[in-house]
Every structure is written in structure tokens, then in C-alpha cells.
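Visitor: Please work out how this folds:
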Amino acid sequence: MKRFFKIFMRRFGNAEVSNSAVILAWYSLLSIFPAVIVIGNLLPIFGINARTVLDYLQTAVPADVYRTLAPAILSFLQRGSGSLLSIGAVVALWSTSQVVAAFQRTVNQAYGVGENQNAIANRLFSFMWMILVIVIMAIIILFFTLGQVVVKQLTPLLHLSHNITSVVSSLKWPVTLSLLFVLLLLLYYFLPNARLKWRYVWVGALLSTVAWLSLSQLFSLYVDYFAKSVTTYKTVGSVIVIMMWLDFSGIVILTGSVLNASIQEFFSGKIIESRQSLHWITKIWRKNNKRSDDE
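Guide: The predicted model follows:
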């Protein structure tokens, strides 16, 4: 245990988690409203009410952060505009790619490996992850909207219990927890420029998921008891509170990658760097070719 603790502290220091979390928080803050603009313009296509997004947001973020973001987000979601969609998409793409790039740099530092020198591949990689995040968010929103609508329509036809709607609504936390876990699991496995194994990745993903959701619920208590004076400064105080939450969230998520790197070193020794650009795509392609040859 003592050896593992030493490994963890060394990799935690190498990753500069505290400084990197600030960078993640800043670019995350820049990406919030552009992403909301994009989502707001897409909601009418799927017939989703804007307040449904707020219901999910209220589940995922602290109460103080929600009270600050809700009015502005609702305003953006209810006012669709083609020009705003274009601007929002560009800004969201840039800021989100910066978040992914900063996260990848920190994860590589945690694993003690170098970065991929192909700038085009890195940007393509960031874009792919942005799409993945949007898809997962869309799945969550669709589950909580269309899922309940479908259940209401099927209840009289299939003679289902009327309590089934409340059951679907109660699945909000399990679904949120599961999808967040899957997202972090994929990030922790594919982003590092190192040869990893799944058994060394899931622990950090699981603990980070639980810790992040717990942080979202406990952060309101922190603000109420220790940072109440900050919120009295209205807009400025609200921005400070949001930045604090994003910073703490970054620390939690980055610590998960440090934990994974420490576990892999503890059990398997030296971590091997993968020098291939987007090595995981190459790995999948080779496996498919091998199957074709065998057939």
C-alpha cells in the first residue's frame, strides 16, 4: 500500500492536476453557452421541450450553479437562430477541442508518455470526442423525454400499470451514472498515448463517476456554509461559483486518470508508450483485416 501511495503521489505531481484543472475549467466555461445554442437549435427537430434539458441539468450540477445557469440557458434554448447555430457550433467546436487537448496532455503526463506530434490527428481526435459527448447528452435527453412519451402512449394499449411512468422517471440517476461511467471509461482508455488494458482503466472511471456526482450534490453545501459571501455579488459571484465547481470537477476527473496510471504501474510495471497516431484505430483496422484473411 505504501508503494502504491508513492506511485500515486509521484504521478499526481507529474500531471500537475491542480494547474491542469484550471485550464479545463476555463475552456469548459467557454464551451457551455455555445453548446447550449447548438442544442437549442436542434431541440425543435426532435420535438423536445427546453425545460426537459433543465431537468437533466438540475440532476447533474449543484443547486447554486443550476440557479445561475438556468435562466440564461432557458433563454438560449427557446430562441433558435440559424446564424447563432453556426456561430455556436464553431465556438463550441474550438473550445471543446481545447478541453480535450488539455485533458489529453495531462493524461499523457500522468502516464509519463509523450504526446502525438501529428497536429491534424489531434484536432480530428478532439472533434470525434466532441461528437461523442453530444451523442451521449442527446441519448440522455431523448431517454427522459421520448421515453416517457412512449410509455404514456403504450400504457393504455398494453394495459400497463400507470406507475410505469414514475419508474421511467426514477431511472434518471442510474442512466446518468451509467452513461457518465461509459464516457469516462472511453476517455481514460483511448486518450492516453500509451498501451493500456481495460482492467486498469475501469477503477478510475468508476470512482471518478461516483465522486463527480457526489461533488455536484455536496457543492451546494460548501457554498451555503463556506462561500455564502461570494454568491452575494450576483453575476460576478455566480461566475466564481461556476468556475469553482468546474475546477473541482476537473480535479476529480484528472485524478481518475492518475489513479489508473498508478494502478497499471503497480501491477504491471513500466508503462509503454504507443507511438502510433491514433493507435487504437490502427488496432481495430488490423483486427478486422485479420478476420477477413482467416475467412
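Visitor: C-alpha only now, for contacts and for neighbours.
Guide: Noted.
Visitor: how far does stretch 42-57 sit from the chain's center?
Guide: In terms of CA atoms, centre = their mean, to the nearest Å, the centre of stretch 42-57 is found 19 Å from the chain centre.
Visitor: I should have written stretch 140-148 there, sorry.
Guide: For stretch 140-148 - counting by CA atoms, centre = their mean - the centre lies 19 Å from the chain centre.
Visitor: how about the helices in the chain?
Guide: Taking DSSP state H as the criterion, the chain carries its helices at 2-15, 17-46, 50-60, 63-78, 82-111, 119-158, 164-170, 172-190, 202-226, 228-231, 234-268, 279-294.
Visitor: Using TSV, lay out those helices together with distance to residue 196 and mean neighbour count.
Guide: Listed next are these as TSV, based on distance: least, CA to CA, whole Å; neighbours: other CA atoms under 10 Å:
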stretch	distance to residue 196	mean neighbour count
helix 2-15	16	16
helix 17-46	21	19
helix 50-60	30	17
helix 63-78	36	18
helix 82-111	10	21
helix 119-158	18	15
helix 164-170	36	13
helix 172-190	7	18
helix 202-226	11	18
helix 228-231	43	15
helix 234-268	8	21
helix 279-294	10	11
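Visitor: residue contacts, the closest residue to residue 123 other than its chain neighbours?
Guide: Excluding the flanking residues, the one nearest residue 123 by CA to CA, 6 or more residues apart in numbering is residue 97, at 6.8 Å. Residues counted as contacts of residue 97 (CA atoms under 8 Å, 6 or more residues apart in numbering) are 123, 126, 127, 130.
Visitor: from those, which single one is nearest residue 275?
Guide: residue 123 (17.1 Å; CA to CA).
Visitor: Check the gap between the closest one and residue 98 for me.
Guide: 9 Å (CA to CA, to the nearest Å).
Visitor: shared neighbours, those two?
Guide: With CA under 8 Å, 6+ apart as the test, residue 123 and residue 98 reach no residue in common.
Visitor: thinking again about what came up before, if I look at the residue nearest to residue 123, how far off is residue 131?
Guide: Distance from residue 97 to residue 131, by CA to CA: 10 Å.
Visitor: surely residue 66 meets residue 57?
Guide: Yes: at 7.1 Å, residue 66 counts as touching residue 57 under the criterion of CA atoms under 8 Å.
Visitor: that older thread, between the contacts of residue 97, which is nearest residue 11?
Guide: When those are compared against residue 11 (criterion: CA to CA), the nearest one is residue 126, at 24.0 Å.
Visitor: Can you tell me the closest non-neighbouring residue to the closest one?
Guide: residue 97 (4.7 Å).
Visitor: Then residue 118?
Guide: Closest to residue 118 by CA to CA, 6+ apart is residue 277, at 7.1 Å.
Visitor: ok, now which ones touch the one you found?
Guide: 116, 118, 121.
Visitor: From residue 194, how far off is residue 8?
Guide: Counting by CA to CA, the gap from residue 8 to residue 194 is 17 Å.
Visitor: Another sequence for comparison is provided below:
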Amino acid sequence: MLAKGQLSKLELKKEEIIRVVKKFGVILIQKYREAEVWNSGAIISYYLLLSIFPVMVVVSNVLPYLRLDAAELLPYIENAVPTYFFHQLENLLMNWFSKSSGGILSIAVIGALWSSSRGMNAMQVSMNKAYGVEPRRNIVIIRLFSLILTTSLILCIMVLVIIFGFGQLILEYITPVFELPLMISETFQSLRWPVTVSVLFIIFCVLYYFVPHAKVTLKSVLPGAAISTIGWMLVSQVFAIYVEYFAFGAKTYGTIGTFMIMLIWLQVIGSLMTAGAVINASIEVYQNGFINEPKPFRTRKYIRSKIKVFSNKKYVIKK
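Guide: As a prediction, this is how the structure comes out:
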């Protein structure tokens, strides 16, 4: 049996844990409401849906130049989306990725960047609400920032795909030359799940670090990025199980059912992306009691001050 002193310590520790959970829960609920997570998820899912087909056109035109087979890209997509959704669209994806259409490539690039940047802007508005900070006032800087960040994320994903695409080819070439065991190539092929999880985690870290107009550290964005990554994978698996055993109507209606499942999945994923920032903001408020807001970048005032200083200077031309 425990002594009275030990029992009182356990009770105090239990009360402290309950107090911490209650306090953090109140902050989390408040930030969730302020960020309007579900509404922002609907906006993000809308622009994600608009960007799917332009991105497919861009990828189908890039793969032939990189000498990559579309079959090497599909396993990574399969791990990140519900299984039923992937199997329904697998043939469509193969047809898209195996055919290039250079005539509409420029239009597809513009469409992909526009829709993705608009989704990024909606995400930024929601994250700023979660952190309780003022958004950037210059609309040009906002649009330019969203475009640059979107382009960087797309390039990051493409680089990772290229690395693992060429990595497999390199292993197949050097294995007989250096008499390496076949286990290395098989292990490399089995890394699809870790690669998918790592890519998602890196993307969420980048989003939560750069998108909010708040002064955050890399360490402070890790909890939300980890929870969003785990949530993404769990949601995809839950959707797959639900469709397999319960959603008989989705299989009956074919394409329409697949489209409805995709819309719901995108809605949940869009909300999940914002929810990670809400978790980070809640932890920041719980630990510090406030959120640091960076000083605004006053472009007009800065330019005017420089023009004034330049006009007041007197220059003497030496003969």
C-alpha cells in the first residue's frame, strides 16, 4: 500500500495533469473557432480540386523528359490517398501520365499555379486567424508570396520523385556491376511508406513555418506537422475501410460515387491542414501566453524615405 505522502503526491500530479488538459483544451477550442477550420477546409478543398487536372497535365509532360515511367510514380500516390479512390482512377492516371500534350502545357502550368496559390492564400488567412495576427497588408506581396511558396513545394515534390525514380534505375545498373545483394534493391522499393510520410511531414513543416504571418520557430511547428501527417495517413486508411465495407452506394454509382468520396476526402484533408496550425498556435499560447507578431514590412514608407534622403543629398561634380 502507498503511504499518505506518496498518495497525496499522486493526487496532486493527477490534479495538475487535469488542470493542464483543461487549460490547453479551452485554448485549442478557442483557436479552432477563430480559425474557422471547417470553412477554410472547404475553400482549400475547392482549389485543390481545381489544381488536380492541371498538375496531371504538367506531370505527364515532365515525365518523358526525365525518362521516368509513370508506374514508378503511382505507388507513392497510392499510399497518400484512399485505396478505393486510387483503384478507380488508376487507369485514368496511367493514361494521363503516359501521354504528353505540349500544346496545353503553358495553360496547365498557369492553371496549376493559380489554383494552388489561391488555396495557399485561403490557408494563410485561416492560419493568421489561428495565431491571432494581422495579415500582410500589401496584396501584391501576399499573392507573390503564395505563388513562390506554391512553386517551391511543387519543385520539392518533383525533386523527391526524381531522386527515387532515378535511384531505382541506378541501383538496377550498379547491382550486377558491383555484385551487390538483391536485398538492397528490394529494400529501396519497400521504402514507399516512409518516403510518403517523410514528404508529407516536410511539406507540413514548410507550410506551418512560412505561411502564418507570425514569428514562429522550426521547433514550434513540429507538433502540428506530425499530427497532420499522421492524420492524413489515418484519414486515407479510414476512407479506404469505410468504402470497402460500408459505402455500397459509392461502388454502385461508379464515377459519381468516386467523385463524391473525393470531395469529402479533400474537405477533411483541407481542414486537417489548417488544424495543424491551430495546434501549433494553441501550444504557443499555452507556453508563452502570447504569440510574437513580426514587424510589418512597410514598402511605401521605406521607398519614400529613401527618395527623400536621395533628393536631399548634394553632389559636387569635380572637374
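Visitor: After superposition, what is the TM-score?
Guide: Here the superposed chains carry a TM-score of 0.90, computed using TM-score structural alignment, normalised by the length of structure 1; 278 aligned residues with a CA RMSD of 1.6 Å.
Visitor: re the thing from before, joint contacts of residue 97 and residue 131 of structure 1?
Guide: Between them, residue 97 of structure 1 and residue 131 share no contacting residue under CA under 8 Å, 6+ apart.
Visitor: Excluding chain neighbours, give the residue nearest to the aligned partner of residue 68 of structure 2 in structure 1 in space.
Guide: Matched across to structure 1, residue 68 of structure 2 falls on residue 48, judged by TM-score structural alignment. In this structure, residue 48 of structure 1 finds its nearest non-sequential neighbour in residue 145, 6.8 Å apart by CA to CA, 6+ apart.
Visitor: isn't the one you found right up against residue 50?
Guide: No: using CA under 8 Å as the test, residue 145 of structure 1 is too far from residue 50 to be in contact (10.4 Å).
Visitor: follow-up on the earlier one: how near is the residue nearest to residue 123 of structure 1 to residue 220 of structure 1?
Guide: 29 Å.
Visitor: And residue 269 of structure 1, what's its match in structure 2?
Guide: Under TM-score structural alignment, residue 269 of structure 1 pairs with residue 289 in structure 2.
Visitor: Against residue 24 of structure 2, how distant is its match?
Guide: Taken as CA to CA, the span from residue 289 of structure 2 to residue 24 of structure 2 is 11 Å.
Visitor: likewise residue 111 of structure 2?
Guide: Remark: distance between residue 111 of structure 2 and residue 24 of structure 2 (CA to CA) = 41 Å.
Visitor: try residue 193 of structure 2
Guide: 32 Å.
Visitor: Same question for residue 72 of structure 2.
Guide: Applying CA to CA to residue 72 of structure 2 and residue 24 of structure 2 gives a distance of 44 Å.
Visitor: same check, this time on residue 44 of structure 2
Guide: Relative to residue 24 of structure 2, and taking CA to CA, residue 44 of structure 2 is found at 27 Å.
Visitor: List the contacts of the counterpart of residue 162 of structure 2 in structure 1.
Guide: Under the alignment defined by TM-score structural alignment, residue 162 of structure 2 is paired with residue 142 of structure 1. Neighbour list for residue 142 of structure 1: residue 48 [criterion: CA under 8 Å, 6+ apart].
Visitor: Verify the stated contact: residue 196 of structure 2 with residue 78.
Guide: No: if you go by CA under 8 Å, residue 196 of structure 2 and residue 78 don't touch, sitting 9.6 Å apart.
Visitor: could you list every residue that touches the residue lying closest to residue 273 of structure 1 once chain neighbours are set aside?
Guide: In this structure, residue 273 of structure 1 finds its nearest non-sequential neighbour in residue 194, 4.3 Å apart by CA to CA, 6+ apart. Taking CA under 8 Å, 6+ apart as the criterion, residue 194 of structure 1 is in contact with 108, 111, 113, 271, 272, 273, 274, 275.
Visitor: farthest pair in the residues you listed?
Guide: Between any two of these (CA to CA), the greatest distance is 13.7 Å, for 111 and 275.
Visitor: distance of the closest residue to residue 49 of structure 1 other than its chain neighbours from residue 12 of structure 1?
Guide: Of all residues not flanking residue 49 of structure 1 in the chain, residue 43 sits nearest, at 7.1 Å (CA to CA, 6+ apart). In this structure, residue 43 of structure 1 and residue 12 of structure 1 are 41 Å apart, going by CA to CA.
Visitor: Then residue 104 of structure 1?
Guide: Residue 104 of structure 1 sits 15 Å away from residue 12 of structure 1, going by CA to CA.
Visitor: Tell me the counterpart of residue 83 of structure 1 in structure 2.
Guide: In structure 2, residue 83 of structure 1 lands on residue 103 (TM-score structural alignment).
Visitor: for residue 4 of structure 1, same thing?
Guide: Residue 4 of structure 1 maps onto residue 24 in structure 2, by TM-score structural alignment.
Visitor: Tell me, how many residues neighbour the counterpart of residue 201 of structure 1 in structure 2?
Guide: Matched to structure 2 by TM-score structural alignment, residue 201 of structure 1 sits across from residue 221. Neighbourhood size, residue 221 of structure 2 [other CA atoms under 10 Å]: 23.
Visitor: show me the contacts for residue 221 of structure 2.
Guide: By CA under 8 Å, 6+ apart, the residues touching residue 221 of structure 2 are 205, 208, 209, 277, 280.
Visitor: Tell me which residue of structure 1 lines up with the fourth one.
Guide: By that I understand residue 277 of structure 2. Matched across to structure 1, residue 277 of structure 2 falls on residue 257, judged by TM-score structural alignment.
Visitor: Repeat that for the second one.
Guide: Taking TM-score structural alignment for the superposition, residue 208 of structure 2 sits opposite residue 188 in structure 1.
Visitor: Straight-line length of stretch 265-285 of structure 1, end to end?
Guide: Termini of stretch 265-285 of structure 1 sit 28 Å apart (CA to CA).
Visitor: and residue 44 of structure 2, what is it in contact with?
Guide: 119, 120, 122, 123, 267, 270, 271.
Visitor: Now do the same for it: its match in structure 1.
Guide: So, by TM-score structural alignment, residue 44 of structure 2 is matched to residue 24.
Visitor: Mean deviation, stretch 239-248 of structure 1 versus structure 2?
Guide: Stretch 239-248 of structure 1 differs from its equivalent in structure 2 by a mean of 0.8 Å after superposition (mean CA distance after the TM-score superposition for structure 1).
Visitor: ok now that stretch, how far from the chain's centre?
Guide: Its chain's average C-alpha position is 16 Å from that of stretch 239-248 of structure 1, according to CA atoms, centre = their mean.
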